[in-house]
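[1] Have a look at this prediction, sequence included:
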Amino acid sequence: MCTQSFKADNINKLDNNAFLSSSAPSSATCLSCQLILPTSSPSNAIRTIDEESHLIFISTQYPSSQSRYRALRQIVMKALSVETTHDGLNPIMFGDSTAGYSITMVFKIKDSTARGSERKYALIITAEDESELVHSWSLVVENLREFIKLIKDRITELELSKTMNNTELMDNNERFYRRSLPKSKNLTELLEDKKLFIKIHLWASNLLCNLN
């Protein structure tokens, strides 16, 4: 999921169709990475407006710009497989003048259907100006940590509930006896929250608004 902010001279007349189209084929998205919105949503995109700052925030599966998609793909790959800290829990900043500069925090979620029984995710803030990102380090990191904590607290709550109901043990036994094949789960399923990506959009929009 990618949330972008745009400045609009007249937000009431803004035609955002150009921003809602994806720059990558749907086949490039696996289920665990897919942006899934409630069935009541009119499109696979989220759009909100801050009338005070005249900023419009749009969240889609990918950025609409092909060049931005390529840069973001490179950033995500680095965040999840290359760039890391010694304990993997602290924020890290990397980038260049071509792809942009990023502050990222990686976190893991337990998932019995995934390889190694866990999935790795990252929250990433990108900017073209390195000095601007460095100046906003404290605000960005505080928000990243706060939202990751909310996600992990939700996972802990669900694990406790499953333990009390013995549902996790039953699922493990079912897979052990090969009565059912493990099915990949989306983040909304792992957290059992159909409005998760709407919450992420609102969180990201608020952070971007504070950074402008």
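    Looks like it came in fine. Numbering: from 1, shown residues only.
[2] going forward, measure contacts between C-alpha atoms and count neighbours the same way
    OK.
[3] what packs against whichever strand or helix holds Arg73?
    Using DSSP states H and E, Arg73 sits within helix 66-81. If you count contacts as 3 or more C-alpha pairs under 8 Å, 6 or more residues apart in numbering; DSSP states H and E, helix 66-81 packs onto strand 100-110, strand 118-127.
[4] now the first one, how far from the centre of its chain.
    Looking back up the chat, that one is strand 100-110. Put simply, strand 100-110 sits 9 Å off its chain's centre (C-alpha atoms, centre = their mean, to the nearest Å).
[5] For that strand, give me every contacting residue.
    71, 75, 79-80, 88-95, 117-130, 133, 137, 140-141, 144-145, 148, 152, 155 (C-alpha atoms under 8 Å, 6 or more residues apart in numbering).
[6] State the number of residues packed around Ser43.
    11 (other C-alpha atoms under 10 Å).
[7] tell me the SS of it?
    Counting by DSSP: H, G, I helix; E, B strand; the rest coil, the backbone at Ser43 sits in coil.
[8] Put this next to the first one:
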Amino acid sequence: MFSIVISLAHFCDKHGPRIISVTQSAEKGTLGEELLVPDYPTESYCESCLLQFPEESTRSMRCFIEDVPFITTQYSSIRYQLLNSIIKRAFSEETMIYDNMPFIFFDDLRGLNLVIGFKLYDENARGNERRYCFILTVDSRSHDDSMKMLSEHWNFIIGGFDKMIAYIKNIHKSEFLGENKTVENNLETLNNNAFIGSYLRANKSKFGRNLVSLTDDKFLFVRIHKWNSFLLHTVMNENKLP
């Protein structure tokens, strides 16, 4: 059976394409110790691309479903270069869109990748928006087997990503309106003017904010970890692929 990985990536104003979280599984009956990451320094991460669990010292999150360990970390210690190559391709201007529409790419190096992009309004970001995407990676060199698995679970996978993105957008909208007194004016800003202007235009007054801050949900990455683990377990449990 080949591996399936779910990543959440962000186009950081400062660093460009960066991985925020990676959810992977280990072999059934093990603890998945090889997927855990050490207590690494976070100075190289800015606020907008930092994985933030409720306990600031937490670097890895692990859960078990039917004795299979699922682990979420800031980066993958065993697939670091692979995933960085994938997100650079995903965020290229030729392919990426941010309206929740999926796109797929495959090659022998990066395997099969399903990408769904979305964006959130933030007046503190360049172009007043922060750009993200969820990526499901099937780490296989077999195009036919990978596409067969994806087609059999298309509605489930797309529906799962859509629900998570809808949750993020809804609580972000609630947080945005909660910070402002003039609801009507800010609804107009959020719905109509949020993404007007050049995304590439620099603004020195901008600063980084991560998803926890944008949604005011300190458990957001715990929810993403659990949801991704459920998606992975369901797909992998029904596909004992060679």
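    On my side now, so go ahead. As the structure is a computational prediction, the values presented were derived from the model and not from experiment.
[9] What would you report as the TM-score here?
    Once superposed, the chains reach a TM-score of 0.79 (TM-score structural alignment, normalised by the length of structure 1), with 191 aligned residues with a C-alpha RMSD of 2.7 Å.
[10] biggest helix in structure 1, by residue count?
    Assignment by DSSP state H gives helix 137-165 as the longest helix of structure 1.
[11] relative to helix 137-165, how tilted is the helix or strand hosting Asn172 of structure 1?
    Using DSSP H and E, the element containing Asn172 of structure 1 is helix 167-176. Put simply, helix 167-176 of structure 1 runs at 80 degrees to helix 137-165, going by axes from the mean of the first three to the mean of the last three C-alpha atoms, to 10 degrees.
[12] Now whichever helix or strand comes after helix 167-176 of structure 1 on structure 2. Mean distance?
    Going down the chain from helix 167-176 of structure 1, the next helix or strand is helix 187-190, by DSSP H and E. Taking mean C-alpha distance after the TM-score superposition for structure 1, the mean distance separating helix 187-190 of structure 1 from the aligned residues in structure 2 is 0.8 Å.
[13] Please work out which residues of structure 2 line up with whatever helix or strand comes next after helix 187-190 of structure 1.
    Using DSSP H and E, the helix or strand that follows helix 187-190 of structure 1 in sequence is helix 196-211. Alignment of helix 196-211 of structure 1 against structure 2: residues 220-235, by TM-score structural alignment.
[14] Trace Glu47 of structure 2 over to structure 1, please.
    Using TM-score structural alignment, Glu47 of structure 2 sits opposite Leu31 in structure 1.
[15] So which bit of structure 1 is the helix or strand hosting Phe103 of structure 2 matched to?
    In this assignment (DSSP H and E), Phe103 of structure 2 forms part of strand 102-107. On structure 1, the counterpart of strand 102-107 of structure 2 by TM-score structural alignment is residues 91-96.
[16] in the match of helix 196-211 of structure 1, what counts as buried?
    220-222, 224-229, 231-233, 235 (16 or more other C-alpha atoms under 10 Å).
[17] average offset between it and structure 1?
    After superposition onto structure 1, stretch 220-235 of structure 2 sits on average 0.5 Å from its aligned residues (mean C-alpha distance after the TM-score superposition for structure 1).
[18] Wait, Cys12 of structure 2 touches Arg18, no?
    Yes: Cys12 of structure 2 is in contact with Arg18 according to C-alpha atoms under 8 Å; the separation is 6.6 Å.
[19] Of the buried residues of stretch 220-235 of structure 2, which is the nearest to Ile65 of structure 2?
    His233 (7.3 Å; C-alpha to C-alpha).
[20] I'd guessed that closest one sits against Cys63; true?
    No: between His233 of structure 2 and Cys63 there is no contact under C-alpha under 8 Å: 11.3 Å.
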